[in-house]
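A.B. asks: I'd like to go over a predicted model; first the sequence, then the structure.
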Amino acid sequence: MARIKPQALLIQSKMQKRPPRIGVVTILFCSLIVLLILSSLIATSRHWSQRSRDQIGTGLSNYEHVDEIADSKKYDLPGYVVLNTSKGYITIELFKDGSPETVDKFLDLCQKGHFKGMPFHHVIKNYVILGGHSQELGGIEDWTSKTKLHRRLPISLKHEAFMVGTTKIKEDGKAFQLFITTAPIPDLNEKLTVFGRVIKGEDVVQEIEEVDTDRHYRPTSPEGIINVTLRQEI
C-alpha cells in the first residue's frame, strides 16, 4: 500500500474542515422569507395606526355632533317675547348667548303662564319698572339714592335704557322679578342679570314710567302684564 505524502495529508485535512458552500437558491429563498416577514409587520403596523386615527376621528366627530345638537336646540328657542301690558305691547329681544340659563328659566316661566297678570309693583321714574308677584324687594329708596351718585360712571351696552333683567338673588319661580330700565344705570350689573332688551314699544315703557305712584313708588292704579307671546322672529 502506497504511503500518502505529508503534503497531501495537509491538503486533505483542510478540505475536510472547510464548511459546505450555501447555494444561490437557498440564499434567494431565505431572502424572500425575510422580505415577506418585514412586509407583514409593516402592513400590520399601518393597519393599527389607521384604526387608531379612525377611532380618534370618530370620537371627535361625535363630540362635534353633540355640540351641533346643543347649538341647534339653543337656537330653536324663541328669540323674542311680546309683553301685552295695560299700556300696550312691548317686544323684547332675548340674549340667548349672553345669559342662557336666565333665558331658559324666563322662557319656561312664560310657557307656564307665570307672567300672565303680573303687576308692575314699583315704577321708579328715570330708573326702572319692576314687575313680579312678590313685592319683597326692599331697599327701593336706597336704590334711587345710590343711582344719583353713580350717574357719571362709564356706561356700557348692558347699562343702557330699555334693558330687561332680573335680580341676581337666588329665588324660586314665584319670586322671579322682571326689570325694565328706563335710563342708563352704571351700577346695573351689581343688582341685575340682564337677559334682553326692548326693541319695540319703548314709548309704552315710557308711558308706564309716567304713571302716578305713592311715595314708595307703587302705582296708584293697577299696571301690569296681561299676557305673553313667544316668537322665533318679529
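C.D. replies: Cool, got the structure.

A.B. asks: CA atoms for contacts and neighbours, from now on please.
C.D. replies: Fine.

A.B. asks: thought Thr147 was touching Ala183?
C.D. replies: No - when contacts are counted by C-alpha atoms under 8 Å, Thr147 is not listed as touching Ala183 (10.5 Å).

A.B. asks: OK, contacts around Leu230?
C.D. replies: 78-82, 110 (C-alpha atoms under 8 Å, 6 or more residues apart in numbering).

A.B. asks: try it again with 10 Å
C.D. replies: 77-83, 91-92, 107, 110-111 (C-alpha atoms under 10 Å, 6 or more residues apart in numbering).

A.B. asks: this is the comparison structure:
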Amino acid sequence: MASPEDTLILDTTKGVVTIELRPDLAPQHVARIKTLVREGFYDGLAFHRVIDGFMAQGGCPDGTGMGGSSYPDLPAEFNDEPHVRGVCSMARARNPNSANSQFFICFDDATFLDKQYTVWGKVIDGMEAVDQFARGEPVRNPDRINKATIGADA
C-alpha cells in the first residue's frame, strides 16, 4: 500500500482513480506531478487523447496534446517497469527529455513503450473509471480530472 504522500487521487468525470506514485522509479517525475497537483494545475483538464485498447492521455493545459506547465521539461527517467494495464507513464515529444505535465494511463499491455517512456505510478483503485473514458484523437466530449489531490493533503 502506498503512503499518503505517494498516493495520487484523481476525481474524474467517471469516478475516483487512485494511483500509487513510484518515486523509487522516477523521483523527478513524481516530484513534478506532486508540485503540479498541489498547484491545482491538473484540475479541470481533459483526457484529450484516448485510444481503445491502448491508453488515456491527459495533463495538457490547452487540451491539444501540445501544451505543458511553466516548468522546464524533465530529463528522462526510463526504468524497467513494464507498461501494462493501469501503469501511469509520462507523455513526451520525440526528444526523450521532453516530458513535462502530460501523462497517460495504459488500458492494456503496451510493452513496446518499455524503456522509452518514464513510468511513475500505477492505478491501484478505480481502473473501471478509466475504462469508461470517452475515446478519440482528439476526444469530442472528453472526460476530465475534476480535482487532483495527493493523499497526504486530502
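C.D. replies: That came through, no problem. This is a predicted model, so every value here is computed, not measured.

A.B. asks: need the TM-score between these chains.
C.D. replies: Superposed pair, TM-score by TM-score structural alignment, normalised by the length of structure 2: 0.77. Supporting alignment: 135 aligned residues with a C-alpha RMSD of 2.6 Å.

A.B. asks: still on that earlier bit, any residues in contact with both of Thr147 and Ala183 of structure 1?
C.D. replies: What both Thr147 of structure 1 and Ala183 touch, as defined by C-alpha under 10 Å, 6+ apart, is the set 126-127.

A.B. asks: how close does the residue most central in space within structure 2 sit to Cys60 of structure 2?
C.D. replies: Centroid-nearest residue in structure 2: Phe103, 3.5 Å away (criterion: C-alpha atoms, centre = their mean). From Phe103 of structure 2 across to Cys60 of structure 2, the span is 9 Å (C-alpha to C-alpha, to the nearest Å).

A.B. asks: to what extent does the lengthiest strand in structure 1 diverge from structure 2 after superposition?
C.D. replies: The longest strand of structure 1 (DSSP state E) is strand 192-200. With the two structures superposed, strand 192-200 of structure 1 lies on average 0.5 Å from its match in structure 2, counting by mean C-alpha distance after the TM-score superposition for structure 1.

A.B. asks: Arg38 of structure 2 and Ala152 of structure 2, how far apart?
C.D. replies: Applying C-alpha to C-alpha to Arg38 of structure 2 and Ala152 of structure 2 gives a distance of 11 Å.

A.B. asks: just Phe54 of structure 2 next, same as before
C.D. replies: Applying C-alpha to C-alpha, the value for Phe54 of structure 2 to Ala152 of structure 2 is 31 Å.

A.B. asks: and Val81 of structure 1, how many neighbours?
C.D. replies: 22 (other C-alpha atoms under 10 Å).

A.B. asks: aligned to it, what sits in structure 2?
C.D. replies: Residue pairing (TM-score structural alignment): Val81 of structure 1 is matched to Leu8 of structure 2.

A.B. asks: what does Ile124 of structure 1 give?
C.D. replies: Checking TM-score structural alignment: Ile124 of structure 1 goes with Ile51.

A.B. asks: again, but for His47 of structure 1
C.D. replies: His47 of structure 1 maps onto nothing in structure 2, by TM-score structural alignment.

A.B. asks: so what's His47 of structure 1 up against?
C.D. replies: Residues in contact with His47 of structure 1 (C-alpha under 10 Å, 6+ apart) are Leu41.

A.B. asks: what about it, which helix or strand?
C.D. replies: helix 24-76 (DSSP states H and E).

A.B. asks: on the three-state scheme, the match of Val81 of structure 1 is what?
C.D. replies: strand (DSSP: H, G, I helix; E, B strand; the rest coil).

A.B. asks: thinking it is in contact with Thr18, fair?
C.D. replies: Yes - between Leu8 of structure 2 and Thr18 there is a contact under C-alpha atoms under 10 Å: 5.8 Å.

A.B. asks: mutual contacts of the two, please.
C.D. replies: By C-alpha under 10 Å, 6+ apart, the residues touching both Leu8 of structure 2 and Thr18 are 122-123, 148-151.

A.B. asks: between these, which is nearest Pro82 of structure 2?
C.D. replies: Each of the shared contacts of Leu8 and Thr18 of structure 2 was scored against Pro82 of structure 2 by C-alpha to C-alpha, and Lys122 proved nearest at 10.7 Å.

A.B. asks: what lines up with the closest one in structure 1?
C.D. replies: Using TM-score structural alignment, the equivalent of Lys122 of structure 2 in structure 1 is Arg197.

A.B. asks: now its match, nearest residue through space, not along the chain?
C.D. replies: Leaving aside its sequence neighbours, Arg197 of structure 1 sits nearest to Met163 (C-alpha to C-alpha, 6 or more residues apart in numbering; 4.3 Å).

A.B. asks: then Asp43 of structure 2?
C.D. replies: The nearest residue in space to Asp43 of structure 2 (C-alpha to C-alpha, 6+ apart) is Lys147, at 4.6 Å.

A.B. asks: just Val123 of structure 2 next, same as before
C.D. replies: Ile19 (4.2 Å).

A.B. asks: show me the contacts for the one you found.
C.D. replies: 2, 6-10, 86-88, 105, 120-127, 150-151 are the contacts of Ile19 of structure 2 under C-alpha under 10 Å, 6+ apart.
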